[in-house]
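1. 3D, please:
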Amino acid sequence: MITRRTCLALPMLALARPARAEVPQITFDELYASYSALGLQFSEKVKLLTGQQVQIRGFMAPPLKAEAQFFVLTKIPMALCPFCSSDSDWPDTIVVVYLDRRQTFVQPNQTIEVTGRLERGSWTDPETGFVSQLRLREAVYRIA
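-> Next up is the predicted model:
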């Protein structure tokens, strides 16, 4: 039965915003399935989410340079510049984050949440020569 109250509410429903699609979350523990003779193998979740927007929480490693538009996201806080330490100090659970715009970097012990388009596979940055296996493109981050 349509009442006066229902008739008055209908125009308001038309103005309601559509629900936003939820961005899938991924964790560092979900990045790789296993080690093999070929090295690290990407997890099924990473394969499924490649090319999509994802969110991941972690820590910003000290940037290579202050004006860079990218940084390395790590599972644990790192006080050392990853490019200045040995391979043994550098974890394999990292994701390179390429920002959609310049943002102010945060302290390495501050948890952040990054949202960006997931890319996988070996790629060498032509500017820095940095080789990555996982990347987030067109990314933004916020304090978690």
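
2. Going by C-alpha atoms from here, please, whenever you check contacts or count neighbours.
-> Noted.

3. contacting residues around Phe59?
-> 73-78, 108-112 (Cα atoms under 8 Å, 6 or more residues apart in numbering).

4. quick one, strands of this protein?
-> 32-36, 39-42, 53-60, 70-74, 94-99, 111-124, 131-143 (DSSP state E).

5. Nearest residue to the middle of the protein?
-> The structure's the chain has its C-alpha centroid closest to Val114; by Cα atoms, centre = their mean the separation is 4.2 Å.

6. do you know how far that residue is from Arg17?
-> Using Cα to Cα, to the nearest Å, Val114 is found at 24 Å from Arg17.

7. what would the strands of the chain look like in TSV with distance to Cys84?
-> Formatted as TSV, the strands of the chain follow (distance: least, Cα to Cα, whole Å):
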stretch	distance to Cys84
strand 32-36	25
strand 39-42	23
strand 53-60	15
strand 70-74	13
strand 94-99	16
strand 111-124	18
strand 131-143	15
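
8. ok so, going back, which one of the contacts of Phe59 is nearest Pro62?
-> Minimum distance to Pro62 across those is 6.3 Å, recorded for Pro108 (Cα to Cα).

9. Closest to Gly129 out of the contacts of Phe59?
-> Nearest member of the contacts of Phe59 to Gly129, counting by Cα to Cα, is Leu73, at 17.5 Å.

10. Sequence B follows; please return its structure for comparison with A:
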Amino acid sequence: MTVDAFTRRGVLALSLAACLPRLARADGAALGFDELYGKVGVLGLEFSRKVLDLDGKRVRIKGFMAPPLKAEANFFVLGKAPMAVCPFCSSDADWPDDIVVVYLQKKQTFEHSNGLIAVEGMLEHGSWTDPETGFVSLLRVRNATFEGA
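-> Below you'll find the model as predicted:
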């Protein structure tokens, strides 16, 4: 075996090893707040083609956590900018175009985070009323996890 062959194999092995953490973790498709809606139609906000294509798939979206309603919860609201109060809506007609409801994998106790976070989970769109809270949403990320971004 020549030195050149060994060097090429070594470089290939190191390159593959560097990729393994990314290959092992199937990140969701990146989705930004500016990609949620297409245009305002006759019926109001219309979902973007990207949201329709990603419905039911894993997504990763970065934003700011709204203050939770209580310390222990299984959901929070994610917005494109920091919020002082939770933007609860009485109906989907009042739904702001810059928030997404995040339903966590399990109920947890957490404190409001002022920093940018990254949420990953399954995207779901369409009007839905949470039977437990009465909260109405148009966009949700279910079975989600989050971390500092």
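
11. sorry, back to before: if we compare the strands of structure 1, which one ends up closest to Ile2 of structure 1?
-> Taking the strands of structure 1 one by one with Cα to Cα, strand 53-60 is closest: 42.0 Å.

12. Okay, buried residues for the closest one please.
-> Burial within strand 53-60 of structure 1, assessed by neighbour count using 16 or more other Cα atoms under 10 Å, is assigned to 53-60.

13. what's the mean distance for it versus structure 2?
-> Taken over the aligned residues, the distance from strand 53-60 of structure 1 to structure 2 averages 0.3 Å (mean Cα distance after the TM-score superposition for structure 1).

14. Find me the equivalent region of that strand in structure 2.
-> Under the alignment (TM-score structural alignment), strand 53-60 of structure 1 falls on residues 58-65 in structure 2.

15. what's the distance between that stretch and the middle of its chain?
-> Centroid separation between stretch 58-65 of structure 2 and its chain, computed with Cα atoms, centre = their mean, to the nearest Å, is 3 Å.

16. Just give me the neighbour total for Thr6 of structure 1.
-> 10 (other Cα atoms under 10 Å).

17. and what of Ile99 of structure 2?
-> Neighbours around Ile99 of structure 2, by other Cα under 10 Å: 23.

18. Now check it against structure 1: what is it aligned to?
-> In structure 1, Ile99 of structure 2 lands on Ile94 (TM-score structural alignment).

19. now do Ala30 of structure 2
-> Ala30 of structure 2 maps onto Gln25 in structure 1, by TM-score structural alignment.

20. quick one: that match and Glu113 of structure 1, what's the gap?
-> Applying Cα to Cα to Gln25 of structure 1 and Glu113 of structure 1 gives a distance of 10 Å.

21. Repeat that for Val23 of structure 1.
-> 12 Å.

22. Overlap of the contact sets of those two?
-> Common neighbours of Val23 of structure 1 and Glu113 (Cα under 8 Å, 6+ apart) are Gln55.

23. residues making contact with stretch 135-146 of structure 2?
-> Contacts with stretch 135-146 of structure 2, where a contact means Cα under 8 Å, 6+ apart, come from 59, 88-92, 95, 99-106, 117-130.

24. Which stretch of structure 1 lines up against that stretch?
-> So stretch 135-146 of structure 2 sits over residues 130-141 in structure 1, by TM-score structural alignment.
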